[in-house]
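Trainee: My questions concern the predicted model and sequence given below.
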Amino acid sequence: MTQHETPSLNVQDQAAQGSVTETSSQKAAIQQDRSAKKVKPVVRGEKLRGAEKVARNPVKVIATDKPQRKPDWIRVRIPSTPRINEIKTKLRAHKLHTVCEEAACPNLGECFGGGTATFMIMGDICTRRCPFCDVAHGRPNPLDPDEPRHLATAIADMQLRYVVITSVDRDDLRDGGAQHFADCIAETRQRSDSIEIETLVPDFRGRMDVALDILEACPPDVFNHNLETVPRLYARARPGADYAWSLKLLKEFKRRAPDVVTKSGLMLGLGEENDEVIEVMKDLRAHDVDMLTLGQYLQPSRDHLPVERFVTPQEFEELGAIAESMGFKHVASGPMVRSSYHADLQAHGEKVS
């Protein structure tokens, strides 16, 4: 008998009680159970967000009652300026998406205002349901074969010198989208000779060899894949992902392309302990990762994972110093740091926090 089932009375019990009626609390429990089972079907091209997105996750997310109060050191401002509106207009004209917008990044105003953006390819619907991420889940549409050309044209038009190309997870594709990444890299280099390209890739679950065969032939300048959190929290925060697999992806790409910088990042505040973070940093160095980012997790909505704690700037400094002592070529550690935040400065060894 499940926890939601109401035990039935036998004939003798019914006779003794005269009749059986459901109490209001029983009715509410039954209705709640029925509602929980009504998971919205996934329709191609339709976006699922919030509670609908995480309804099928094995570890359930309990919605918070109200927004969490942020400490004084977290200040998020998203201004509207002509430069920001200009970039958004160009992105829409070229049918492009940015992770800055789709993931509700707190640094959007600063990055857009400075003329930089992280482009998100292969659509805006992800096949994964990570409850920390604000990108929509669902059955993605087919790839747009013109997207590499549109992306390259937009980058040239915006006269960018450093770009980050990331994507949704595409578990529906045989190569996980690796060829589309390669096509975007090739088209961008063709139209912008001096461009530097960083790719923030998914884990290519079950397709590592195929994907790396493709990317090895058309490598970026920086190969980034985020571990996101400590292994103990993977079932809760990264359903469908595997910690050891992600580490192997980073190490295997470095083996194939030793001259390409490798990079990874963690969000803090999901319930990890600092000792666990240090162990992850050791694992990353053991797998030949060159660059590291550490930032504060912020809850996108009440239906996402709650912030377990706000890590202090001092702790970020201390963890950053430990990482540097381990031999990372560059470490960006601070509450507002994100994987792609000032990625150009990170790549050139400048301090970002």
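Mentor: Nice, thanks for sending it over.
Trainee: drop to CA atoms for contacts and neighbour counts, all remaining ones
Mentor: Noted.
Trainee: Run a quick neighbour tally on residue 222.
Mentor: Neighbour count for residue 222, taken as other CA atoms under 10 Å: 21.
Trainee: wait, it sits on residue 262?
Mentor: Yes: the pair residue 222 and residue 262 qualifies as a contact (CA atoms under 8 Å) at a distance of 5.8 Å.
Trainee: Can you list the buried residues in the host helix or strand of residue 249?
Mentor: In this structure, residue 249 sits in helix 243-256 according to DSSP states H and E. Of the residues in helix 243-256, those scored as buried under the neighbour-count criterion (16 or more other CA atoms under 10 Å) are 243, 245, 246, 247, 248, 249, 250, 251, 252, 253, 254.
Trainee: Ok, stretch 299-310 next?
Mentor: Taking 16+ other CA under 10 Å as the basis for neighbour counts, the residues of stretch 299-310 that come out buried are 299, 300, 301, 302, 303, 304, 305, 306, 307, 310.
Trainee: wait, the second one sits on residue 102?
Mentor: No: under the criterion of CA under 8 Å, residue 300 makes no contact with residue 102, lying 10.8 Å away.
Trainee: Run through the residues that contact the residue lying closest to residue 87 once chain neighbours are set aside.
Mentor: Ranked by CA to CA, 6 or more residues apart in numbering and with sequence neighbours excluded, the top spatial neighbour of residue 87 is residue 112, at 6.9 Å. With CA atoms under 8 Å, 6 or more residues apart in numbering as the criterion, the residues that contact residue 112 are 83, 84, 87.
Trainee: then this one, side by side with the first:
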Amino acid sequence: MVTVIDTLARKPSELRHPEKANRPDSPVLRKPDWLRVKAPGSGQYNATRAIVREKGLHTVCEEAACPNIGECWSQKHATLMIMGDTCTRACAFCNVKTGLPQPLDPEEPSKVGLAVAQMGLNHVVITSVDRDDLKDGGAEHFAEVVRQIRAQAPGTTIEILTPDFLRKDGAAEVVIDSGPDVFNHNLETVPRLYLKIRPGARYYHSLRLLERVKERAPAQFTKSGIMVGLGETKEEVMQVMDDMRSAGVDFITIGQYLQPTRKHAAIDRFVTPDEFSAYAAIARAKGFLMVSSSPLTRSSHHAGDDFARLKAAREARQGR
């Protein structure tokens, strides 16, 4: 029988091959069988894609080359990416293009609200690129998207996956006050790897952002996620779990990092399904209301079903 300690006590290959991480034009490792997914192509997938194209919207599903796009779009679920398709940062893990973005489209919030209504979504996830070029980081635009969804699709629950609004005073509060059901901001990796993997961000600023959500709107669910397979140790992952719990995070996601291109940070190793199960057991023991930990876990994968379970878990805990 494999135990939690057995599966997590493996020495990361970063200690053996430190030169491999973030190397230019590094080889893309062959995926193991547990990471292989079917190519998209169902009728509902095509219908979802048609609505996205018709409204001129962007999705993180496409921009970030998510492996779950076929499954999600076939179930009428898409994570919409607002404020354009060009990010002002250049994180080493991300496939979204970097550069000088176009001005915001003032009609985008209403377009998103209408698209959500037309798709008949029960739950929608809204994310964005980083917009460090804007005075408020795009906070008011983000909040208006939430308000438009509420107006045009009142039965839809809303999950947002936000940037960190670094050095934008008052920006996070504007988004929090728009009243999403779930406020998600990903820590992405362990603190030691930030300068290499997420150089434009600061770990403790992101952690403080999640804490502020709970302080300002205690009823909002908070969610955060990390990628593994970048060279982190099990002790570092468990410390991130503790940091999240200290900030009041309700829901943690843990997924395998997949290298988009040879120009991106190299995969240190493929974490096995048993190890993901071990991380899930530890996270539950630490008190998270919800845990999603698997090779193909992504922030918005199964978000609608997870939201229903998240509410049930809170109700069960409050009823004790």
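Mentor: Looks like it arrived, so ask away. In this text, all values refer to a predicted model and were calculated from it rather than measured experimentally.
Trainee: returning to what we had before: map the residue nearest to residue 87 of structure 1 onto structure 2.
Mentor: With TM-score structural alignment defining the correspondence, residue 112 of structure 1 maps onto residue 73 in structure 2.
Trainee: Structure 2: matching residues for stretch 85-95 of structure 1?
Mentor: With TM-score structural alignment applied, stretch 85-95 of structure 1 matches the range 46-56 in structure 2.
Trainee: in structure 1, which spans are helices?
Mentor: For structure 1, the helices defined by DSSP state H cover 11-17, 24-37, 50-54, 82-93, 99-102, 108-113, 147-157, 178-191, 208-217, 234-237, 243-256, 274-286, 313-326, 343-347.
Trainee: Now do the equivalent of residue 95 of structure 2 over in structure 1 against residue 341 of structure 1, distance only.
Mentor: Under the alignment by TM-score structural alignment, residue 95 of structure 2 pairs with residue 134 in structure 1. Residue 134 of structure 1 sits 17 Å away from residue 341 of structure 1, taking CA to CA, to the nearest Å as the criterion.
Trainee: and stretch 188-205 of structure 1, which stretch of structure 2?
Mentor: The alignment of stretch 188-205 of structure 1 onto structure 2 (TM-score structural alignment) covers residues 149-166.
Trainee: Give the aligned range of stretch 26-35 of structure 1 in structure 2.
Mentor: If you align by TM-score structural alignment, stretch 26-35 of structure 1 falls outside anything aligned in structure 2.
Trainee: Spatially, which residue comes closest to residue 229 of structure 1, not counting chain neighbours?
Mentor: By the measure of CA to CA, 6+ apart, the closest residue to residue 229 of structure 1 outside its immediate chain neighbours is residue 266, 5.3 Å from it.
Trainee: Let me know how buried the counterpart of the one you found in structure 2 is, in neighbour terms.
Mentor: The equivalent of residue 266 of structure 1 in structure 2 is residue 226 (alignment by TM-score structural alignment). Number of residues near residue 226 of structure 2 (other CA under 10 Å) recorded here: 22.
Trainee: same deal with the one 5 residues further on?
Mentor: Counted with other CA under 10 Å, residues neighbouring residue 231 of structure 2 total 23.
Trainee: Residue 268 is in contact with that one, correct?
Mentor: Yes: counting by CA under 8 Å, residue 231 of structure 2 sits close enough to residue 268 to count as a contact (5.4 Å).
Trainee: Trace residue 215 of structure 1 over to structure 2, please.
Mentor: In structure 2, residue 215 of structure 1 lines up with residue 175, judged by TM-score structural alignment.
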